[in-house]
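Undergrad: no FASTA, just this:
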């Protein structure tokens, strides 16, 4: 009987979001914080672990050379649960020129609504549309 159940991606997503909601509610109630603060705490705990992103000495590296700078940037942002400083993305991607990276990658991704780029604060955050792009177009495992 139990062998008839075939969990799939949709089931996993449902379980993930229900679990995040439950933990956020526990944090909110037991620590007497607002919903936004509790949600941020849970998101920080639920950091994505990706085989193609390696963390070494506080730096991140994409372990494949088959991705464009555009896709490497989105993958690195996908691996983070919060906003990333532009200078960190520049270091992680090893982009040769900051102004062309800003113009050709960050501003174009912002215009396409793949990211939210704060030009004044030099901070970047992946949008839900950007996360969907990564999940549908970039292999997340080390099959590259």
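TA: Received the coordinates, thanks. This structure is a prediction, so every number in the text was calculated from the model and none was measured. Residues are numbered from 1 along each chain as shown.
Undergrad: CA atoms for contacts and neighbours, from now on please.
TA: Fine.
Undergrad: Quick one: the helices in the chain, in order.
TA: Ranges of helices in the chain, per DSSP state H, are 9-31, 35-45, 69-78, 86-93, 98-101, 107-111, 128-137.
Undergrad: name the helices or strands packed onto the last one?
TA: What it means is helix 128-137. helix 69-78 (3 or more CA pairs under 8 Å, 6 or more residues apart in numbering; DSSP states H and E).
Undergrad: can you give me how far the helix it packs on is from the chain middle?
TA: How far helix 69-78 lies from its chain's middle: 9 Å, per CA atoms, centre = their mean, to the nearest Å.
Undergrad: here's the one I want to compare it with:
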């Protein structure tokens, strides 16, 4: 007897979105996330375009009842996004009519006009553009969940929060704590990775000490946080005892830590998965 494949949490969260739109949104969004995580910026841009085009058709379905068929090009994407603001208020809430279309137009423009995968120039903007595309896509999907979800408010909020956070497989969140699942990193690298996972807010030094499992708090402050601060990898505010990662620290994580192959960890994960399949 075949065991039915479990549904994605996104399938439940977007259950009120018509099936064809829902499946296409989820497929293109997950492709975008996976491709961006692999630094495949060209491919991520393609997925972003597909996501935009599907969400615009969903808005047409919800607000206008006349939909551009899949397979037929939306001739004036920016104009179509702007047209939703002219739809009567009774047809849909403000986010569907105004906010989401503007986000879609920005995302589509960035993906097309900036030329993801572009070469030349003094600064390689591929990674920056790719990260921006991913964050805007996160917001769009989160907003669709907020509007269409059939989950409880608590469940929807938790899912939205998880979608809005950085997807870092090397960080494990458990019981209100964070753990680094990399044995090849020193404590400075672990600290940067933990801060990268909370890039938009400062983190208590005490939390970082606890999460990294360093043995002595005073020494950790001096030898880890102090040296990272001296090198401008972080900003360590000793008055509030909080730490936030700097652009230099972010670059270090993205270019040196996240891209470091960990063959032993990968092999262990594959063996564990094989054992689970064999026992099933």
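TA: Thanks, I have it. What you see is a predicted model, and the numbers here were worked out from it, not measured in a lab.
Undergrad: what's the closest of the helices of structure 1 to residue 57 of structure 1?
TA: Taking CA to CA, helix 86-93 is the member of these nearest to residue 57 of structure 1, at 11.5 Å.
Undergrad: Which strands or helices does that closest one pack on?
TA: strand 59-62, helix 69-78.
Undergrad: what's the most buried one of those?
TA: Among the helices and strands packed on helix 86-93 of structure 1, helix 69-78 has the highest mean neighbour count (mean count of other CA atoms under 10 Å), at a mean of 21.
Undergrad: by contact count, what packs against that one?
TA: Going by 3+ CA pairs under 8 Å, 6+ apart, helix 69-78 of structure 1 lies up against strand 59-62, helix 86-93, strand 123-126, helix 128-137.
Undergrad: in structure 2, what residues pair with it?
TA: Helix 69-78 of structure 1 corresponds to residues 187-196 in structure 2, going by TM-score structural alignment.
Undergrad: Distance from the chain centre to the host helix or strand of residue 275 of structure 2, please.
TA: Per DSSP states H and E: residue 275 of structure 2 is located in helix 263-279. Distance of helix 263-279 of structure 2 from the chain centroid (CA atoms, centre = their mean) equals 26 Å.
Undergrad: For it, give me every contacting residue.
TA: Outside helix 263-279 of structure 2, the residues that touch it by CA atoms under 8 Å, 6 or more residues apart in numbering are residue 182.
Undergrad: residues in structure 2 aligned with stretch 91-100 of structure 1?
TA: By TM-score structural alignment, stretch 91-100 of structure 1 lines up with residues 210-219 in structure 2.
Undergrad: What is the aligned counterpart of residue 109 of structure 1 in structure 2?
TA: Mapped onto structure 2 by TM-score structural alignment, residue 109 of structure 1 lines up with residue 228.
Undergrad: So the residue nearest to its match when sequence neighbours are not counted versus residue 248 of structure 2, what's the distance?
TA: Spatially, and ignoring its direct neighbours in sequence, residue 228 of structure 2 is nearest to residue 234 (5.8 Å; CA to CA, 6 or more residues apart in numbering). Taking CA to CA, to the nearest Å as the measure, residue 234 of structure 2 falls 8 Å from residue 248 of structure 2.
Undergrad: Compare those two and say which is more crowded by neighbours.
TA: residue 234 (23 against 12; other CA atoms under 10 Å).
Undergrad: mind listing what that one touches?
TA: By CA under 8 Å, 6+ apart, the residues touching residue 234 of structure 2 are 225, 228, 243, 244, 245, 246, 248, 249.
Undergrad: do residue 70 of structure 1 as well
TA: Contact analysis of residue 70 of structure 1 by CA under 8 Å, 6+ apart lists residue 105.
Undergrad: Touching, residue 95 of structure 1 and residue 105? I think so.
TA: No: the criterion here is CA atoms under 8 Å, and residue 95 of structure 1 misses it with residue 105 at 10.2 Å.
Undergrad: what sits in contact with each of the two?
TA: Shared contacts of residue 95 of structure 1 and residue 105, defined by CA under 8 Å, 6+ apart, are found at residue 69.
Undergrad: So for structure 1, the centremost residue is which one?
TA: residue 78 (2.0 Å; CA atoms, centre = their mean).
Undergrad: Pull out the buried residues from stretch 217-231 of structure 2.
TA: By 16 or more other CA atoms under 10 Å, the buried positions in stretch 217-231 of structure 2 come out as 217, 220, 221, 224, 225, 226, 227, 228, 229.
Undergrad: TSV for those residues, including distance to residue 30 of structure 2?
TA: Converted to TSV, these look like this (distance: CA to CA, whole Å):
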residue	distance to residue 30 of structure 2
217	40
220	38
221	39
224	36
225	35
226	39
227	38
228	34
229	36
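Undergrad: contacting residues for the residue nearest to residue 85 of structure 1 when sequence neighbours are not counted?
TA: Spatial nearest neighbour of residue 85 of structure 1, chain neighbours left out: residue 123 (4.5 Å); criterion: CA to CA, 6+ apart. For residue 123 of structure 1, the contact set (CA under 8 Å, 6+ apart) comprises 83, 84, 85, 86, 117.
Undergrad: Can you tell me what residue 246 of structure 2 aligns to in structure 1?
TA: For residue 246 of structure 2, the residue aligned by TM-score structural alignment is residue 127.
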